[in-house]
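Student: I'd like to go over a predicted model; first the sequence, then the structure.
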Amino acid sequence: MTENELSIEILSLSLRCQQGVASEEDRARLEYLLRESEEARLVYSGVALDTVTLAEVANKNSLVLPNENPTDDEIGTLAPAGMETELRPVRKGSWQFLLALAALVLIASWSVAMFQTKETVTVADRQARPLARIVHLEDVQWNSGAVEFAEWSAVNSGDSLQIESGMLELVVDDVIQVVIQGPANFELVSAEKALAHSGKLVARIGEEGIGFEIETPHAHVVDQGTAFSISVSPEAQTDVVVYEGIVDLSARDDSLPDSSQPPIFRRLQSGEGMRVDSQGELNRITSVGPRDFLPPLRLGREAVRPSRLIASVTDNVSSLETSKYYRIVGEGFAEDCVSYVDRLHQWNGIDGRGIPGFLHGADYVMTFNDDKVLDDLQIAIEVTQPVAMYVLWDDRIEVPEWLSKDFLDTGWDIGLDEGYNDRVPDVSRKTELGAGKSVDFVFSIWKQEVRHASTVLLGSVQQARIDEAPREVSQSMYSIVVAPLRGFRGNKAN
């Protein structure tokens, strides 16, 4: 798909969603594009900002067209060949009007670029745009005495967003998306820097935003093209976890006991997290859940709940050896859910019937797929009540003693959709949506009934250490799923 084709499809799907006429297939397609393509996410953000700019222009009755009083023929030249120029009348000022107007102008500009004609439609020059906009507010309570911003308000250099509770979403310079949860104090300095004085945030930054820095009372966080989350307790520490890409983390000079020593620097990659305390020391974060961090950004802001069943996940790997974390997802196990913190693989039903019903909506732990080469790993899962604990085991690997001793093979299977081959990356192979689609490998589902709140120890995948690089090994790490303990019976149908 070309850049122009992608832009037109994103715009068309967005328009149908906003008008309330999108089908389930339309919504699934839009969500898939935004999840899989950084370019699609940037186009989507641009559509939102251009729509707001059009709203401002429309309210001022200052829309500029090639002719102040265009004829029907002139209006027709704004649409690509084959596009109907007769539009249903909609109320001026409504979202339908704004998006229809945005669609007309934006498709026209892309069409003109494609065919290299001389006609253009200028609504607002990029330089005239504000530095950022608040594109969504959710149950926001502003701090007493703080400046209050409305949805779609412009945010410029020096503006401070101080919220007591709720969440807001900010888009900076079309390429940086930030969601902030109160209580929080966030200050935008420029298109290259922001100050996070307190609170939680999650950010997704496109290629053009690489180098964007977020400074906290304890640390400097510099993006290298990524998605990451930050939690700031101003008197204690700054916690940083990386969902995708790379972040450079260092302690602030003034937080170090000895200011003559250079600050400790750490480059964090997908699936890694570190804490910088008030003394400038860095320590590993072992597990990540929505109580402590905002989840990765997704279309629709689907509910992400803290786990009621899993209190913590730890292991025996020294914090000096790794910065990896385990991500705990409450009630999140479902078709096409992401499998690992360091891969974009997904869990799927092995056929059209989907994932087994007893796993649907369960809590689960996203493990680290690179750990598949270790022979001495121990993972400790602390549960808060009686649970059924499931281990999803790669059928390509011999079953170890710890698994066969403490768990029972249920006879059910689940599929892993890798989307590409780790050893020979193939960008043309994408993960697919839906049960039984694009299943690359089959995993057996093993179960243990844990009859009271306790800690369960799990072992390693390998019986002997593998010295090959993890991405060279055609096997996968196990995953852990936890559900309330109920009656369980039956085997899968043949």
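Tutor: Nice, thanks for sending it over.

Student: going forward, measure contacts and count neighbours with C-alpha atoms only.
Tutor: OK.

Student: ok but residue 58 is inside a helix, no?
Tutor: Yes: with DSSP: H, G, I helix; E, B strand; the rest coil as the criterion, residue 58 is part of a helix.

Student: burial of it, as a residue count?
Tutor: 18 (other C-alpha atoms under 10 Å).

Student: how far away is it from residue 178?
Tutor: Distance from residue 58 to residue 178, counting by C-alpha to C-alpha, to the nearest Å: 27 Å.

Student: Run through the helices of the stretch 1-150 of the chain in chain order.
Tutor: Remark: helices assigned in the stretch 1-150 of the chain by DSSP state H, counting those that start in this stretch are 3-19, 24-36, 38-59, 72-76, 95-115.

Student: Check it against this one:
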Amino acid sequence: MSSPKSPYGEMVNDIEICDLIDACISNQATPAQWLHLSRLIVEREDVRACFAVQSMANARLANLLQLGEENDLGVFAQIEQEPVTRIEPSPPQKKRRIGVSSEALITLCCGVAVVLIVCVLAIGSWLVFPSIDNRPIAASGPVPPAAVIRQVEAGGGEIASFTEQELFAAKIMELPRGKYEATTSVGATIKLAGPIRFRVEDHLTWRLFAGKMVVHVPPSAKGFTVMTENAAIVDLGTEFGVIVDELGVTSVAVFEGRIDLTSGEMKRSLVIGDGFTVREKGRIDHLPIIDPMRFEEPIEELNPPIITDVQNNSPISFGTCQIIRGGFQEDSLAYVDRAHQWNGVDESGLPAELLGLDYVRMVNDWKFDEQILGRDDLEMTVTFARPVVVYLLADERVEPPIWLRRNFAKTGMQVGLDEGDHHCVRTGLSYKKEQATGPGNSIDEVMRVWKTELPSGGELKIGPYGSKSSGWVVPCLLARPL
């Protein structure tokens, strides 16, 4: 007699996936859980093998139960109630039972398991790659929506009049000018600026044809994906913005955490402060500057910024500075690649003259050279769209250079810097510092405020600046119309 064959496949080393398979096989899963398992079966061979093992075991158990008494007792209860097996001759008047070999029973169970796997794969393929013309299908209960969308503000600042809507997979939405917010079934929240055209592919995937969105993804929705004509943006626990303009150009900015950006054969991992554009599939270009409001505001509602461009001579290729409109205030973020915050040096707070101004959130790693060492030759050129008053916040640990004393006037104002924790996988720089809220608390460094005017706007050169021998931070720039 041949030895029994070992079961096909192994258990998945992930308790959540095992629980998910158990729920689906026992018919206790929700529609969302079935969708999640279907995607896993399509994408992962180990999950397919584990599902096969569980299905085979379930089918064998079901068949064993059918061979016993036809009642609702469990198999173990049935075994406990049976007396010791005795071999007795069958009454001559009864018909002989047809014997079923264990090999035939196993074959039958395997066949049932294979049919189940094929059905689940077919359903998973349909859910992961839905067609636009999907028709309703019969279900045991109502299918939950992929998201709920509501209007925050109508175009032109009017009162919102949009009726809250539920969004389902494969439905294309076209929204007029205005601001909207969607809450997805997986916990992600999405800010949308119209006019916008998009489609919900499934609970974890949206496709943006034109318009703007800012996506905030909690850990529970990790892997949320935004597709465009020439790019795919996959969340790794973050907040990011996406714009598809009238020419089909995709712009991506990371405001928190990190993402994977893929276009054709090109792939980049982006972290907080990074920004890129994709003009055609397979071509990813660095964004020189990011205006976060461009990702949240309808184009018609957005006035041209005071600060239009920032160029620098840093060899650091990562990190994109940001224009923060009207955002200089207590606890505002100082750099795109640090947790540093601006605060008043004492309880009186930030200087009133600076509150609410536009400022450039710089990249503090610009102070490093190719070997991630301090430098003394950092230069920046800032462009202004109209006449402005410019304020420069310079680290007091750096001796004021000649160009600063010649082109700027020293004011009596000071601004504090509350640094906080920092860890960077790119530079290896890591430290922990306490960080507090409000003015005068946990101030680590002091910045001196310098001032100048540009009656015609245009370009302003800053630098060379820095120090190789001491710690320092990149200067910050603020501006207001003249």
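Tutor: Yep, it's here. None of these values were measured; they are calculated from a predicted model.

Student: Superposed, what's their TM-score?
Tutor: Once superposed, chain against chain, the TM-score is 0.62 (TM-score structural alignment, normalised by the length of structure 2); 324 aligned residues with a C-alpha RMSD of 2.8 Å.

Student: thinking again about what came up before, and the helices of the stretch 1-150 of structure 1 as CSV, adding distance to residue 267 of structure 1?
Tutor: Below are the helices of the stretch 1-150 of structure 1 laid out as CSV (distance: least, C-alpha to C-alpha, whole Å):
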stretch, distance to residue 267 of structure 1
helix 3-19, 32
helix 24-36, 24
helix 38-59, 22
helix 72-76, 53
helix 95-115, 39
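
Student: Looking at the ones you listed, which is nearest to residue 419 of structure 1?
Tutor: Distance to residue 419 of structure 1, taken as C-alpha to C-alpha, is lowest for helix 24-36 among these, at 10.9 Å.

Student: Structure 2: matching residues for the closest one?
Tutor: With TM-score structural alignment applied, helix 24-36 of structure 1 matches no range in structure 2.

Student: and that helix, what other elements does it pack with?
Tutor: Here helix 24-36 of structure 1 touches helix 3-19, helix 38-59, going by 3 or more C-alpha pairs under 8 Å, 6 or more residues apart in numbering; DSSP states H and E.

Student: and the ones you listed, which is most packed in?
Tutor: helix 38-59 (a mean of 20; mean count of other C-alpha atoms under 10 Å).

Student: Report the distance from that helix to the chain centre.
Tutor: 20 Å (C-alpha atoms, centre = their mean, to the nearest Å).

Student: How about stretch 213-229 of structure 2?
Tutor: Chain-centre distance of stretch 213-229 of structure 2: 4 Å, with C-alpha atoms, centre = their mean.

Student: In structure 1, which residue range corresponds to it?
Tutor: Stretch 213-229 of structure 2 maps onto residues 201-217 of structure 1, going by TM-score structural alignment.

Student: Please list the residues outside that stretch that contact it.
Tutor: When contacts are defined by C-alpha atoms under 8 Å, 6 or more residues apart in numbering, stretch 201-217 of structure 1 is touched by residues 38, 42, 175-181, 191-198, 220-232, 234, 238, 252, 293-297.

Student: Among those, which are located in helices?
Tutor: 38, 42 (DSSP state H).

Student: pretty sure residue 151 of structure 2 contacts residue 163?
Tutor: Yes: checked against C-alpha atoms under 8 Å, the pair residue 151 of structure 2 and residue 163 is within contact range at 7.5 Å.

Student: More neighbours: which of the two?
Tutor: Legend: neighbour count by other C-alpha under 10 Å for residue 151 of structure 2 and residue 163, higher for residue 151 (21 against 9).

Student: ok, that one - contacts?
Tutor: Contact analysis of residue 151 of structure 2 by C-alpha under 8 Å, 6+ apart lists 160, 161, 162, 163, 164, 178, 179, 180, 181.
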